[in-house]
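S.K.: Give me a 3D structure for the following:
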Amino acid sequence: MAEEQSGVTVVGVGVVRVPTTEAAVRLLVERREPQPGAAMREAAAVVAAALEVLRSAGVPDKDVRTAAVSVSPNKVWADEHEQIQGYDAQQRLHVRVTDLDVLDQLLGGLVDRCGTALQIDDLSLSGEPTAAARSLARRQAIEDAREKASDYAEFTGRTLGRAESVDETPDAQRPLPPPRGRMAMAAAASMPIAQGEDTTTVTVRVHWQFE
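M.R.: Sure, this is the predicted structure:
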C-alpha cells in the first residue's frame, strides 16, 4: 500500500502593478461603392493614407499588420426579393504603438487624412512587466501560499514543514475585449488617453509538508 502523503497543496497568487508601455489599436477601413472593384480601390486609398500617417508618427512597419480583408455585397430586401445595393470593401489593421506620447497625434493625423472611412474597433493599453516586477510577484505568490498553508496546518492541529514542490502556472492569454460600438475617428481623437497602470500576475501551486 502506498504511503499516504502528508501535507497540503495550495495556490498562491501575486499581483504587481506596472506602468503601461504600449497601446494596441484596432482600425477598420470601410468603403461602399456601386461596384466591387471601385470599393476595393477606395478602401486601398484610405489604407495607404493611414499607413503614411502611422509612418509619420514613428510607428515601424513591423508593428502594423493587416488582420483581414473582405469585399461583400450589401444586400437589402425589397419587392419580395434580395437586391444588391453596392459593395462593401473592408480592411482591418492591428497597430502596436510603443511610444504613448504620440498616441494623440497619431489619432488626430488619422482623422485628418482618413475621416469617417476609418474607424476604431478597439484601443487598449498594456504594460510589459520587468524581471524585477515578475520576481516581486513570485515572492508575493509564495507568501500567499505560505499563509494559506499555515492556516490549514493550524486549523488541523499540525505543524507546517517545508515546501516540497512548487509549480508556476503559465500566464493565461488575456481574453479579447468584447465587441464595442464602433467609434468614428474624429470622436476618438478628441478624447484624452489616461495611461494608468497595468498588472502582472503570478500564480503558483505549492505542496507543503506537515511535520
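
S.K.: From here on, just use CA atoms for contacts and neighbour counts.
M.R.: Fine.

S.K.: Buried residues, stretch 106-116. List them.
M.R.: Leu106, Leu107, Gly108, Gly109, Leu110, Val111, Cys114, Thr116 (16 or more other CA atoms under 10 Å).

S.K.: ok, which pair from these is furthest apart?
M.R.: Leu106 and Thr116 (15.4 Å; CA to CA).

S.K.: distance between stretch 121-133 and the chain's centre?
M.R.: Relative to its chain's centre, stretch 121-133 lies at 8 Å (CA atoms, centre = their mean, to the nearest Å).

S.K.: quick check, Val59 in a strand?
M.R.: No. Assessed by DSSP: H, G, I helix; E, B strand; the rest coil, Val59 does not belong to a strand; its assignment is coil.

S.K.: tally of neighbours for it?
M.R.: 20 (other CA atoms under 10 Å).

S.K.: And this one, please, so the two structures can be compared:
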Amino acid sequence: MKKTRLILLLVLVLGALQVQAQQQQVLPPLVSVTGVGEVRVQPTEVVVNLGVETREKTLEAARNETDKKAAAIINYLKKQGVDARDIQTSYVTLHPVYNGGEYGKTSPDFYMAMKTMTVVIKKLNKYDEIISGLYGVGANRIDGVSFQVGDMEKYKAEARKKAVSNAKQKATSLTSELGAKVGRVYAINDSMPGGGPRPMYKMALQEASAGYADQGGPSISAGELVITSTVDVSFIIE
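M.R.: Below you'll find the predicted structure:
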C-alpha cells in the first residue's frame, strides 16, 4: 500500500514538473527594452539642516543652555512664517568630553550638548533673511542645504509616463527594422531612482551670516531638479 502511494506521489510530482517545464519553454516572441523619462522642474522649497552646540562645565548647564537656544530658534522660525509642521528636531546628544592629559582621569573637561533640526523653508526669497537671523538667536551650525518640490508625486507620474512612451518608441523602432510589429505588453517593471542635484555644504553659521551681509544678491541658486523614471518593458512581437 505504501509502495503504491509512493509511486502515485512520484507520478504527480513528475507530471507537475513536466507541465512547468512546458510552460517555461513556450514563451511568445518578445522584445525587451528599457524606457527612461525625465522631468526638469524648478525647486519650490529649501530644506536646511541646522543646529546648536553648547559646551558647559556641568551636564545640567549644557542641557539647559542647548534647550533654551533650541526653543529660541523654533520661536524665531515661527515668527518668520515657517509652519510648525516644517520644523523637526532630528538629533539630540549630550555627553562628557575628555581632552586627555592625566592618566585615569575620571572628571570630564566639559560637557557638550547638541540639538539639530530640519527646517523646510517654502519661500525661497526668504532664505537669506531667515538664515542670517538664526545666528542671533543661538544657532551655530548649518550641516546641509537641499532643494525639493512640493508636489513631487505629480512630477514622478509625468516622468513615468514619459518613460513608458520612450519604451514603446524603442520597441517599435527595433521591431520595424526587422519587418515586425509591436504587440501587447507582456511584462513591465517600474523603478524610480533619486531625483536630481541637491547642493550641499557645511560651514560655520557665523561666517555664513557675515557673508550674507556683504553680498547684494541672493546667496543660493536653486537651479533645477531632475526627476527620472525608468521602466523595463517586454512587448510581444507580432
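
S.K.: Now do stretch 32-48 of structure 1: which range of structure 2 does it align onto?
M.R.: Per TM-score structural alignment, the counterpart of stretch 32-48 of structure 1 in structure 2 is residues 55-71.

S.K.: can you list the residues that contact the matching stretch?
M.R.: 51-54, 94-96, 109-115, 137-139 (CA atoms under 8 Å, 6 or more residues apart in numbering).

S.K.: What lines up with Thr118 of structure 2 in structure 1?
M.R.: Using TM-score structural alignment, Thr118 of structure 2 pairs with His94 in structure 1.

S.K.: From Ser229 of structure 2, how far out is the residue positioned nearest the centre of structure 2?
M.R.: Of all residues in structure 2, the one closest to the mean position by CA atoms, centre = their mean is Gly194, 6.7 Å from it. Applying CA to CA, to the nearest Å, the value for Gly194 of structure 2 to Ser229 of structure 2 is 9 Å.

S.K.: Same check on Thr58 of structure 2?
M.R.: 53 Å.

S.K.: Also Met200 of structure 2?
M.R.: Taking CA to CA, one finds Met200 of structure 2 at 23 Å from Ser229 of structure 2.

S.K.: So between these two, which is more surrounded?
M.R.: More neighbours surround Ser229 than the other of Met200 of structure 2 and Ser229, with 25 against 11 (other CA under 10 Å).

S.K.: For the more buried one, give me its contacts.
M.R.: Val36, Gly37, Glu38, Lys156, Ala159, Arg160, Ala163, Asp190, Ser191, Met192, Pro193.

S.K.: Generate a ChimeraX selection restricted to the buried subset of the residues you listed.
M.R.: To isolate the buried members of the contacts of Ser229 of structure 2 in ChimeraX, using 16+ other CA under 10 Å:
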select :36,37,38,156,159,160,163
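
S.K.: any idea which of the contacts of Ser229 of structure 2 is closest to Asn125 of structure 2?
M.R.: Scanning the contacts of Ser229 of structure 2 for proximity to Asn125 of structure 2, where the rule is CA to CA, the winner is Lys156, at 25.7 Å.

S.K.: Assign a three-state SS to the closest one, would you?
M.R.: helix.

S.K.: Just the helices from structure 2, written as ranges.
M.R.: Secondary structure of structure 2 by DSSP state H: the helices cover 2-25, 59-79, 127-134, 152-176, 205-214.

S.K.: Which one, of those, ends up nearest to Asp143 of structure 2?
M.R.: Using CA to CA, the helices of structure 2 put helix 205-214 closest to Asp143 of structure 2, at 9.4 Å.

S.K.: ok so, going back, distance to Met40 of structure 1 for the buried residues of stretch 106-116 of structure 1 - can I get that in JSON lines?
M.R.: Formatted as JSON lines, the buried residues of stretch 106-116 of structure 1 follow (distance: CA to CA, whole Å):
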{"residue": "Leu106", "distance to Met40 of structure 1": "24"}
{"residue": "Leu107", "distance to Met40 of structure 1": "24"}
{"residue": "Gly108", "distance to Met40 of structure 1": "25"}
{"residue": "Gly109", "distance to Met40 of structure 1": "23"}
{"residue": "Leu110", "distance to Met40 of structure 1": "19"}
{"residue": "Val111", "distance to Met40 of structure 1": "20"}
{"residue": "Cys114", "distance to Met40 of structure 1": "15"}
{"residue": "Thr116", "distance to Met40 of structure 1": "16"}
